[in-house]
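model the following, please.
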Amino acid sequence: MINYVQHCDPYQRAQARFLADYIDKKVMETGNLIWCEEREEKEAGKKGFAEFMKQMESELGDKPFFGDNGFGFLDVALITYTPWFKTFEICGDFSIQQDYPKLSSWVKRCLEIESVSKSLADPDNIYNFYLTIKKKRVI
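Prediction:
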């Protein structure tokens, strides 16, 4: 069952919108730095991504999903970026599963939802896309 944000009280809706905006800004901002060739930028990206992931694990807490009543607005906001995680891990030389076990378990739960698993990009395709761009030196 999907928990739509409009069913929350006004404070919860505002909080959810704030966190969705935070997700939109931080994932790709830090991810783009992770795959940089410059060591300083890469390290800044890894540090920023780690802070982001810790914040999201804190927000998730011990709940199965970010929404109080199941898969909801914030779950949708974050799960769409998870296919990029493999590329970030390879380029940044870290392990999301090892470093962020709560979020790794959350991803697995989300992927058990058929509509989610069918709609996300393949992480291998994302990584191959990155390699193609890197060869062309666009990054």
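
every contact and neighbour count from this point should use C-alpha atoms.
Fine.

what's the top helix by length along the chain in contact with?
Of all segments of type helix in the chain, defined using DSSP state H, the longest is helix 10-34. For helix 10-34, the surrounding residues in contact (Cα atoms under 8 Å, 6 or more residues apart in numbering) are 5-6, 41-46, 48-49, 52, 73-74, 77-78, 81, 88, 91-92.

hmm, which of those are the buried ones?
5, 41-43, 45-46, 48-49, 52, 73-74, 77-78, 88, 91-92 (16 or more other Cα atoms under 10 Å).

just say helix, strand or coil for the residue lying closest to R109 once chain neighbours are set aside.
The shortest distance from R109 to any non-neighbouring residue, by Cα to Cα, 6 or more residues apart in numbering, is to P64 (7.5 Å). Assigned with DSSP: H, G, I helix; E, B strand; the rest coil, P64 falls in the coil class.

hmm, P64 is touching W106, no?
Yes. With contact defined as Cα atoms under 8 Å, P64 counts as touching W106 (6.4 Å).

quick one on the thing from earlier: cross the contacts of helix 10-34 against helices and list the overlap.
Those of the contacts of helix 10-34 lying in helices (DSSP H): 41-46, 48-49, 52, 73-74, 77-78, 88, 91-92.

one more to put side by side:
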Amino acid sequence: MSGERVKLLGNWASPSALRVKWTLKLKEIEYEYVEEDLPNKSPLLLKYNPVHKKIPVLVHGGKPIAESLVILEYLDETWKQNPILPEDPYERAQARFWAKFVDEKCAPGIMSAFTKKGEEKEKAAKEARENLKILESGLGEKQFFGGESIGFVDIAAGWIGIWARLVEEIAEVNLIDTVNLIDTETMPVLDTWFKRVLEVPIIKECLPPQDKLLEHNKGFHKMLTGGSRGSS
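The predicted structure follows:
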């Protein structure tokens, strides 16, 4: 089964698609990549993900799998080499917990700070910082969430090290750089971990061009907020 053809439908600026690319590369899986123009979704995407009509979608042997965390687990179960989830059942449960925390708490908070204005933006940024601090507590003193090497949670959360910085610059908020804030502790452990993950060669080589990503997200921010950057 693992020898059947693999195709990934994604978008260059999507953190969710980036997770899947990272996993495919880490597990040394050959695949075909299909770039999706999200405002003009292809018939292929609508065929393979008729429920949510979103990327990423992995197609393996003609069968589609949607949702990035689901795809990551599928890849790990189907291709046994270079595992990203721990063997120990408790550790596997913990990895799933933190990955879900990233998607249900960290990502929405960062997105809210990106799209809100004025007091609502500052409130969203404060909540995002609190959740990032909780994520930092899950790392503890380990090099990676996966221990000595990169694993499931590192892949699930590593994108924040790029996108949170973009939000800080474009929306003019503090998320990770909290040194000048009175109500929030700094996050040196999390900041160092982001840098460590993004310097892993396979992770680094898959990153989109930063200047292109910045301009893309500036346009996205302008569209979502209806114009000017910063508070109003």
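
thinking again about what came up before, tell me the residue in the second structure aligned with the residue nearest to R109 of the first structure.
When the two structures are superposed using TM-score structural alignment, P64 of the first structure falls opposite Q143 in the second structure.

who touches L103 of the first structure in this structure?
L103 of the first structure sits in contact with 53, 56-57, 60, 96-97, where contact means Cα under 8 Å, 6+ apart.

what about the aligned residue in the first structure for E130 of the second structure, how many residues nearby?
Taking TM-score structural alignment for the superposition, E130 of the second structure sits opposite E51 in the first structure. E51 of the first structure has 14 neighbours, counted by other Cα atoms under 10 Å.

so E51 of the first structure versus I23 of the first structure, what's the distance?
Between E51 of the first structure and I23 of the first structure the computed distance is 12 Å (Cα to Cα, to the nearest Å).

cool, and W106 of the first structure?
Taking Cα to Cα as the measure, W106 of the first structure falls 16 Å from I23 of the first structure.

helices of the second structure, start to end?
Listed in chain order (using DSSP H), the helices of the second structure are 15-26, 43-48, 68-78, 89-101, 107-115, 118-139, 152-157, 160-171, 188-198, 201-205, 210-225.

closest one to V59 of the second structure among the ones you listed?
Using Cα to Cα as the criterion, the shortest distance between V59 of the second structure and the helices of the second structure is 7.9 Å, found for helix 43-48.

start and end residues in the first structure for that closest one, please.
Using TM-score structural alignment, helix 43-48 of the second structure pairs with nothing in the first structure.

next one: that helix to chain centre, how far?
Distance of helix 43-48 of the second structure from its chain centroid, counting by Cα atoms, centre = their mean, to the nearest Å, is 23 Å.

show me what contacts the nearest residue to K133 of the second structure once chain neighbours are set aside?
Of all residues beyond its chain neighbours, the one nearest K133 of the second structure is M187 (6.7 Å), with distances taken as Cα to Cα, 6+ apart. By Cα under 8 Å, 6+ apart, M187 of the second structure lies in contact with 133, 136, 176-178.

returning to what we had before: which one of the contacts of L103 of the first structure is nearest Y130 of the first structure?
When those are compared against Y130 of the first structure (criterion: Cα to Cα), the nearest one is I96, at 18.6 Å.

how far does stretch 189-204 of the second structure sit from its chain's centre?
Stretch 189-204 of the second structure has its average C-alpha position 13 Å from the chain's average C-alpha position, going by Cα atoms, centre = their mean.

which residue numbers in the first structure does that stretch align to?
The alignment places stretch 189-204 of the second structure over residues 102-117 of the first structure (TM-score structural alignment).

what comes up buried for the matching stretch?
Going by neighbour count (16+ other Cα under 10 Å), the buried part of stretch 102-117 of the first structure is 102-104, 106-107, 110-111.

burial measure for the residue nearest to L139 of the second structure when sequence neighbours are not counted, as a count.
Counting by Cα to Cα, 6+ apart, F145 is the residue found nearest to L139 of the second structure once chain neighbours are left out, at 5.5 Å. With neighbours defined by other Cα under 10 Å, the count for F145 of the second structure comes to 23.

next one: F145 of the second structure from P86 of the second structure, what distance?
Spatial separation of F145 of the second structure from P86 of the second structure under the definition Cα to Cα is 10 Å.

likewise for L139 of the second structure?
The separation that L139 of the second structure has from P86 of the second structure, given Cα to Cα, amounts to 15 Å.

likewise K105 of the second structure?
Noted for K105 of the second structure: a distance of 23 Å to P86 of the second structure, by Cα to Cα.

same check on K7 of the second structure?
Taking Cα to Cα, one finds K7 of the second structure at 26 Å from P86 of the second structure.

which residue in the second structure lines up with K42 of the first structure?
Aligned partner of K42 of the first structure by TM-score structural alignment: K121.

so that match sits against F114, correct?
Yes. If you go by Cα under 8 Å, K121 of the second structure and F114 touch, sitting 7.5 Å apart.

what residue of the first structure takes the place of K218 of the second structure?
Looks like K218 of the second structure aligns to L131 there (TM-score structural alignment).
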